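>>> Show me how the following folds:
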Amino acid sequence: MNWINNVVRPRIRSFLKPKDTGSENLWIKDPESGEMVFYRDLEANMWVVPNSNYHMKMKATDRLASFFDGGHYTKVAVPAVAQDPLKFRDSQKYTDRLKAQRQKTGTEDSVTVATGKLFGQEITAGVQDFDFMGGSLGMAAGSAIVTGLETAAKNKTPFVLFVASGGARMQEGILSLMQLPRTTVAVLRLREAGLPFIVVLTNPTTGGVTASYAMLGDIHLAEPGALIGFAGARVIEQTIREKLPKGFQRSEYLYDHGMVDMVVHRHDLRSTIGSLCGLLTKLPERPELAKGAPARPAAPKPVDTEAPNAPEAAHAE
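Sure, this is the predicted structure:
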């Protein structure tokens, strides 16, 4: 009986289990045009679809590697927090969900903080990864952002934050919402130190995150076509009983109405942020940044005008 359980059944499962072909053989579908794009081509193009210019979601490690000089950076240690303070359970235990997300993304939570150089200037940066429970804001993510802001103030560097989130994390309830004032206070302390806080809004940025640190930057950049807002478009339409304009809550619309300072293509973020950090910290002009592309390059039309409801308590899988 042991021989059947230990040898025969595992072999049968191995035959029936689909083989992992590896990321090199995958084709990814463009959400806008439906075009199939080769994985390697997309990765080499910083996850921007070449033909449609659609900006796909980007992992935290890929974002940091493409942002810092030579792809070199040092992660900042983040204080540990209680794993499951409310003993929350929905379709599965919160602790099990966290464990699964950590295995999938390779990160401890939705926010990663690192230090490095951008065109030779010391920079502190944070990246909010939508792959980790929809980039939802919990105690660990809030502590990471506060730590990043405090690190920037201590090292006297600008702080650049790439935001992508569905909102507060429902599994942590009121403790998640408490991160809104916590991060706000940390932003104010960085401002008192006279250091710049630059926010890059990526697709999507919604919910309580938009109601706090995502809109408290000295300068707000946005990637083309990014969904940015508090509540979803359908919720707003049902509330005001009016049809919203085309492209509502997309970065281009917000730029036209003064809520975003610049819409910047992903390929131009390094040079744009480098120039801004140099200007805001009064560093000498750098010739290599003068060749940067215009602040608002041509961008594709919005993916959809009927944006899904922005989950204030998101845990998107």
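>>> can we go C-alpha only for contacts and neighbour counts from here?
Will do.
>>> how about Lys117, secondary structure?
strand (DSSP: H, G, I helix; E, B strand; the rest coil).
>>> Cys277: what's its closest spatial neighbour, skipping adjacent residues?
Once flanking residues are discounted, Cys277 sits nearest to Pro158: 6.7 Å by CA to CA, 6 or more residues apart in numbering.
>>> wait, that neighbour sits on Gly148?
No. The pair Pro158 / Gly148 is not scored as a contact, 10.2 Å apart, by CA atoms under 8 Å.
>>> Overlap of the contact sets of these two?
Thr124 (CA atoms under 8 Å, 6 or more residues apart in numbering).
>>> can you count the residues close to the residue nearest to Cys277?
26 (other CA atoms under 10 Å).
>>> for comparison, sequence B:
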Amino acid sequence: MNWISNYVRPKINSLFSRREVPENLWTKCPECGTMLFHRELAENLNVCSNCDHHMAISPRDRFKSLFDTGIFTEVKVPEAVVDPLHFKDQKKYPDRLKAAQKATGEKEAMLVAEGEIGRTQVVAVAQDFSFMAGSMGMYVGNAILAAAERAVKLKRPLILFSAAGGARMQEGILSLMQMPRTTVAVQMLKEARLPYVVVLTHPTTGGVTASYAMLGDVQISEPNALICFAGPRVIEQTIREKLPEGFQRAEYLLDHGMLDRVTHRKSLREELITILRMLTNQPPAVKGDLPAPTPEPAVVATPAAPTAG
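I've put the predicted structure just below:
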């Protein structure tokens, strides 16, 4: 037995050989190209620490950072008819749904939850752009209706985070019908005099922008989010003119009166707490995990009665 070949050489090779690094440990910022360690990126809410670019964040991760102590309860959404038009392009529609479910771990493109934000009870709903570009299908319509009905039943504000490429073409006219359905859901909230706050994230386009995403009592956006009906490239090709720099970005829309605020993702929770408490006629939120202590009444000492000598 040659101990040099069997022991020494493998030991030396293990010291100098290149170690394999998993690809999912680092994320490249699409804006500045900086390589970001996945844990640091997650702790920073998927915001680039170098250029402040806001990357996509899943509804579940967003809710964990939004609700008090990250605790929330999912609201059940009625099932939608699968593949009502028997649509097929390069793939069958059910196959696309299964692929999206496997890639995201979610059932559909929208998640509905309820819980507390700054000790204010709310219902929240968020779109997942990674699920078929957050496209608006019948399930999304059902989710918004379920969220609105839950908010009306419990008399709570509704917060909606939009992120969508528009209507889902695989559902055709049935997808477009979600525009009036979701508008009716928003009207239910207005008739119940409940706040409806919309947070538009990158990108929010198409029929989503033309319906529930622009009907909020307060319209907030994350920085540099693309918000439009038709994209800038389509408009340029149609009118054959060069559009202004930053056209249809959040800051441009804020300057032209279509938005109320452009808020950094790390400041969004505090912003929402302040707005919701104002709209529901509550006092300002108390900093910290516990509510303000109830002041105890002052105890006035009474002199002792004189005793007989």
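>>> TM-score of the superposition?
Scored by TM-score structural alignment, normalised by the length of the second structure, the superposition of the two chains gives a TM-score of 0.85; 269 aligned residues with a CA RMSD of 1.3 Å.
>>> still on that earlier bit, tell me the residue in the second structure aligned with the residue nearest to Cys277 of the first structure.
Here Pro158 of the first structure is matched to Pro157 in the second structure, going by TM-score structural alignment.
>>> And for Thr281 of the first structure?
Residue correspondence, TM-score structural alignment: Thr281 of the first structure in this structure matches Thr280 in the second structure.
>>> List the contacts of the closest residue to that match other than its chain neighbours.
Closest residue to Thr280 of the second structure apart from its sequence neighbours, by CA to CA, 6+ apart: Pro195 at 7.6 Å. Applying CA under 8 Å, 6+ apart to Pro195 of the second structure gives the contacts Arg156, Pro157, Leu158, Leu189, Asp217, Leu276, Leu279, Thr280.
>>> could you redo the last one with a cut-off of 7 Å?
Shown in contact with Pro195 of the second structure (CA atoms under 7 Å, 6 or more residues apart in numbering): Pro157, Leu158, Asp217, Leu279.
>>> Among the residues you listed, which ones are in helices?
Per DSSP state H, helices hold the following members of the contacts of Pro195 of the second structure: Leu279.
>>> wait, isn't Arg102 of the first structure in contact with Glu108?
Yes. The pair Arg102 of the first structure / Glu108 is scored as a contact, 5.7 Å apart, by CA atoms under 7 Å.
>>> Run through the helices of the first structure in chain order.
Assigned by DSSP H, the helices in the first structure fall at 2-3, 9-16, 39-44, 60-67, 94-105, 139-155, 173-177, 179-192, 233-240, 251-256, 269-280.
>>> could those helices go into CSV alongside distance to Ala125 of the first structure?
CSV is the format used below for the helices of the first structure (distance: least, CA to CA, whole Å):
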stretch, distance to Ala125 of the first structure
helix 2-3, 54
helix 9-16, 43
helix 39-44, 21
helix 60-67, 8
helix 94-105, 19
helix 139-155, 7
helix 173-177, 22
helix 179-192, 13
helix 233-240, 30
helix 251-256, 22
helix 269-280, 11
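>>> Using a markdown table, lay out those helices together with distance to Glu122 of the first structure and mean neighbour count.
A markdown table is the format used below for the helices of the first structure (distance: least, CA to CA, whole Å; neighbours: other CA atoms under 10 Å):
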| stretch | distance to Glu122 of the first structure | mean neighbour count |
| --- | --- | --- |
| helix 2-3 | 60 | 8 |
| helix 9-16 | 49 | 11 |
| helix 39-44 | 26 | 14 |
| helix 60-67 | 12 | 19 |
| helix 94-105 | 27 | 15 |
| helix 139-155 | 9 | 22 |
| helix 173-177 | 31 | 18 |
| helix 179-192 | 16 | 18 |
| helix 233-240 | 39 | 13 |
| helix 251-256 | 28 | 21 |
| helix 269-280 | 10 | 19 |
